[in-house]
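In: The following comprises the amino acid sequence and a computationally predicted model.
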Amino acid sequence: MTHRRLYAGSDLSRAVTIDDLRQMARKRLPRFLFEYVDGGAEDELTLRRNRDAFARHTLQPSTLVDVSNRTQAVELLGRPAAAPLVIAPTGFNGMLSQRADVALARAAAKASVPFTLSMAANVRLEDVATDAGGRLWMQLYWVRDRDFIRSLVTRAEKAGFEALVLTSDVQVSGGREWDRRNYRAGMQLSLRNKLDVLAHPRWLWHMLREGGPPRFANIRELAPPDARTVIDDMMTLGRNMDPACNWDDLRWLRSIWPRRLLVKGILSVPDAERAIAHGADGVILSNHGGRQLDGAISALETLPAVRHALGPDATILVDGGIRRGVDVIKAKALGATAVMTGRNCLYGVAVAGEAGALRALDIIRQETDRAQALLGVPDINALDERVLSGRTPIGFAPLRRELSQGVT
C-alpha cells in the first residue's frame, strides 16, 4: 500500500484536516517559530495527555433518528454563537503572518464565534475592534502595575470588548525546553536556525516587509522609554508578571470591569467555585495547552466534576487537545458550554492569513456536523454523557494502568 502522507502543499482547499494545516504551517515557518507554536513544556506529558483524554472516550450512536436538520448554535455569555467555538488568546501572532491578530478576529466574525485577543498581541486592541469587529474578548495577564491594568481594562471597555479573560496560570513561564534550544543566548538564534530562516524566503520577506519582528502593541505603557524591539517588550512583560496574584486581585478586577469576566487556567472544583464566588461569570478549564505545568491534569478530565459542582447553567469552557469535530462533541457531552481553540487557527493563519484561520474553523465545524449526523443528535445542545460508551479503547490500556497507579 502506498505510504499515507498529509497534504503539505500551498493549496488551502486541499487541507481537509487540522493536521494538514499543521503540516502546511510546518513547511512555511522556520523551525524555531513552528516549535514556539507547536511545542509544550518540559517532557510534554501534559501536551500528550490533552489528546489522550479525548481518545479515551468512545462514542455510541443512536440510529434511525431524523438528522436532516442539524444545528451547532449555542448561547454563550447570553448571546447566540453559530457553534460552540471560541478562538483562544495567543500571543506574538504577528510573527506568523501580517496583522495576524486582525486576521483571526475577522475569521471569527465570519464564523459568528468569539475571538479572544491576547494582551501580548501585535495589534492594538482598538485597531482590532475597528478593523475586524465581531464578538471580541480581551485576555489579561496579571502584572504588578494596577494602574496599567486599570488603563487596559478601560481601553477594552471603550473599544467594545464584551468579555475579559484573566489568565491565572502564568505565575512564571513554563519550561518550554525545545523552544529554548533554538537559541544560543538570550533571544539570539543559533547558527543552525539562522540558516533555516534563510531557507524560508517567503516568511523572511514577510518579516522584512514588516520592519522586523512586530512589537507587543498593548503593553507600551509598561515598557521603559528606551524599549525599541520586541525583545524589550518580552523582557518587560516577563519582569512585570506578578506571582503574588490571588483571589483578592480577582475581586478587585471584578470591581473595575462592568461586563462579563472569565477566569482561564482553572483545573479543579474548588478553584472553579472560588472563581464564581469572587465574581467571575464563568471559568475556562485549561492547562495552557500543555505549555506551563508538565504532568498536569487535562481540562477534559476535570470537566464533569466542575459541571456537577457549578450546575447546569454555569458557563464552562475547555481548551487543550481539540483537533477534531468529535473532540467538540465529547467536550459538549461531558458538560462544556463551548471549547476554545488556539493552535488550530494559528496553523491556518500561518498558512494563509484570514482565509487559513477561517479554513481551520470550517474544518472543525464540518467535522462536528458530520459527527452529529452519525451520532443521531441533530441539536448539539442535546448532547450529554449518553453518547459516550464509557469503554476505553484497546490502544490506551497502558495509559489506563498508569492513571490507576497515580502516574501522570
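Out: In hand now; what should we look at? Numbering: from 1, shown residues only.

In: For the rest of this, base every contact and every neighbour count on C-alpha atoms.
Out: Noted.

In: Next up, the contacts around the residue most central in space within the chain.
Out: Closest residue to the average C-alpha location of the chain: Gly342 at 2.9 Å, with Cα atoms, centre = their mean. With contact set as Cα atoms under 8 Å, 6 or more residues apart in numbering, Gly342 has these partners: 87-90.

In: Stretch 114-130: which residues count as buried?
Out: 114-126, 128-129 (16 or more other Cα atoms under 10 Å).

In: from these, which is closest to Thr337?
Out: Distance to Thr337, by Cα to Cα, is smallest for Pro114 among the buried residues of stretch 114-130, at 13.2 Å.

In: thought the closest one was touching Gly134?
Out: Yes: counting by Cα atoms under 8 Å, Pro114 does reach Gly134; the two are 7.0 Å apart.

In: shared neighbours, these two?
Out: Residues within reach of Pro114 and of Gly134 at once, by Cα under 8 Å, 6+ apart, are 105, 108.

In: ok, how many other residues are close to the closest residue to Pro378 other than its chain neighbours?
Out: Nearest residue to Pro378 in three dimensions, chain neighbours excluded: Arg70, at 4.3 Å (Cα to Cα, 6 or more residues apart in numbering). Neighbourhood size, Arg70 [other Cα atoms under 10 Å]: 16.

In: for comparison:
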Amino acid sequence: MSRLNKIYNIKGMRRAARTRLPKIVFDYLEGGAEDEHDLTENNISYDRWKFKPRRLVDLTAVDPTTEILGSPVSFPGVVAPTGLNSLFWPNGDIALARAAARAGIPFVLSTASNDSLEAVAAQTEGERWFQLYVIEKTLATSLVKRAKSLDYSKLIITTDVVFNGKRERDLKNGFGLPMRYNLKTVFDGITHPAWAMDYLKHGTPKLGNLANEELSPEARAALLRRSMDAGFTWDDLAMIRDLWPGQIILKGILHQEDVDKCQQYGIDGVVLSNHGGRQLDTTMSPLDALAKISSQTLEGRILVDGGIRRGRDIAKAKALGASSVLIGRAVLYGLAAAGEEGAFKALNILKEEFEGCMKQLGCSTVNQLTSGLVEHASQQ
C-alpha cells in the first residue's frame, strides 16, 4: 500500500505495471496494431480539445454522480471488457469487478475472461455487464443465456474483431497461450520475480467461460485471437435480441451510418471504439468520431473508449456528448501493479481528477458539462 500512496496519476501506475510485468506480458497489455499510430492518436485527440471555463458560479456543492443507460454511477465511467486479465494478476477479472464495485461504477466481463461468468457473479458485488464475441452462434446463445441467468444487467456485443489486427509486438515476442518458453521468456520471468511467483503458483490462465462449453479447436483458437464469425451481420442481431431482454450495446462503432441503423435493429446504445488501437491502425479516434456523430435516437446512449488517462479526458468526452467512457488500459495498469487495490486506486485517481475538473470548469453537476465548455484547437 505504501507504494500506491506514492502514485499520483495513471502515468505513475503505468510505470509500476511495467516494473512488475515481464516484457512479453506488458507488451500484450500495451501494444497496438502495426505502427501503433492509434495508441498515440487516441491519447492526444483529447489534448486537441481546449477548455473554456465559466466563472463566478456557485460551487459549494459539486456532484460527479450521473446515470449510464439508467444505471446510477459515482462518475461517468465503466470498466471496459478486457481479456486474459489473470496474466496481469491472479483472478484478475474478479479483482477488477471488486474494484469497480468499490468505485461505484459497472464492470464489463469479457467473453475472453479467465474468471468465468459464474465465478465473477458469485464472488463480487456491484453492477456487472457482459461483453460477447460472436464466434459461433451456438456458443453465443449459451453465453447469453448464462449471463442472463446470473443477472448481468447489460450486454455489449463487440463488432470490430471479425479479423484480428496485426499486433507486431506480440508477433515479435512470440506471445500466445499457452505460453511458449525459450531462454528469452524464461529470463524475462526470472527478472520479474513477483509476477513469476504468482504465475507459477496459479498456472497458465484458462478461458474460464469455455471450461464447460463444447467448442471446436478452431473456435477456441478464434477466441484467443479475438476473431468473430466473419458471416455475422446486422440481420443476425435478431437472434441475440430475442434472447436478451435487457439493453444491448454495440461496441466498435465509428461510422454515422452504423449509428443510424441501431434503432432499426433494437440496439439501445453504442460504444465508439477503435479497440484501443489494436485492430486497424490509423483508424479515426473515438473522441474525434464522437465530435462528428449525431443521433437523436441514441442521445444519451453513446459511450466512448480509448485513450482515457486523466479525469479531464472524461470531462471532455462528456462535454462532447458521451454518456460515459469505458476505462481499459488505465485500470489494467493498476491491476498489474497491485491487483484489486491498484485497480481501485487507478479508478479513484480518475474520479478525483474528474471532480476537480468539474470544479475548475464551473460545473456543479455532470449535466452542466456541455459543448460550450470545449473548443477544438483547429478552431482557435
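Out: Thanks, I have it. These numbers were taken from a predicted model, which means no experiment stands behind them.

In: Need the TM-score from the superposition.
Out: Remark: TM-score between the superposed chains equals 0.94 [TM-score structural alignment, normalised by the length of structure 2]; 378 aligned residues with a Cα RMSD of 2.2 Å.

In: Can you flag which of the buried residues of stretch 114-130 of structure 1 belong to helices?
Out: Taking DSSP state H as the definition of helices, these contribute 125-126, 128-129.

In: between those residues, which is nearest Gly290 of structure 1?
Out: For these, the nearest to Gly290 of structure 1 is Leu125 (26.5 Å; Cα to Cα).

In: what residue of structure 2 matches up with the residue nearest to the centre of structure 1?
Out: Aligning on TM-score structural alignment places Gly342 of structure 1 opposite Gly328 in structure 2.

In: Check Asp169 of structure 1 too.
Out: The alignment partner of Asp169 of structure 1 in structure 2, by TM-score structural alignment, is Asp160.

In: Could you list which residues are in contact with its match?
Out: With Cα under 8 Å, 6+ apart, Asp160 of structure 2 has these contacts: 251-253, 274-275, 279.

In: cool, and Ile156 of structure 2?
Out: Counted by Cα under 8 Å, 6+ apart, Ile156 of structure 2 has contacts 129-132, 248-251.

In: Quick one: neighbours of the residue opposite Arg181 of structure 1 in structure 2 once aligned, just the number.
Out: Counting by TM-score structural alignment, Arg181 of structure 1 lines up with Lys172 in structure 2. Number of residues near Lys172 of structure 2 (other Cα under 10 Å) recorded here: 9.

In: Show me which helix runs longest in structure 2.
Out: helix 329-361.

In: what's downstream of it, the next helix or strand?
Out: strand 374-376 (DSSP states H and E).

In: Return the list of helices and strands in contact with that following strand.
Out: strand 49-51 (3 or more Cα pairs under 8 Å, 6 or more residues apart in numbering; DSSP states H and E).

In: The aligned partner of His37 of structure 2 in structure 1 - how many residues pack around it?
Out: Correspondence of His37 of structure 2 to structure 1, assessed by TM-score structural alignment: Leu45. Leu45 of structure 1 is flanked by 17 other residues according to other Cα under 10 Å.

In: try Ser71 of structure 2
Out: 12.

In: which position in structure 1 aligns with it?
Out: Checking TM-score structural alignment: Ser71 of structure 2 goes with Arg79.

In: if I look at that match, how far off is Pro114 of structure 1?
Out: 10 Å (Cα to Cα, to the nearest Å).

In: same thing with Asp52 of structure 1?
Out: 27 Å.

In: Check Glu126 of structure 1 too.
Out: 16 Å.

In: Please apply the same query to Gly78 of structure 1.
Out: With Cα to Cα as the criterion, Gly78 of structure 1 and Pro114 of structure 1 are 12 Å apart.

In: again, but for Asn246 of structure 1
Out: Asn246 of structure 1 is 27 Å from Pro114 of structure 1, by Cα to Cα.

In: How about Val67 of structure 1?
Out: In terms of Cα to Cα, Val67 of structure 1 sits 27 Å off from Pro114 of structure 1.

In: Could you give the residue range in structure 2 aligned to stretch 277-284 of structure 1?
Out: Going by TM-score structural alignment: stretch 277-284 of structure 1 matches residues 264-271.
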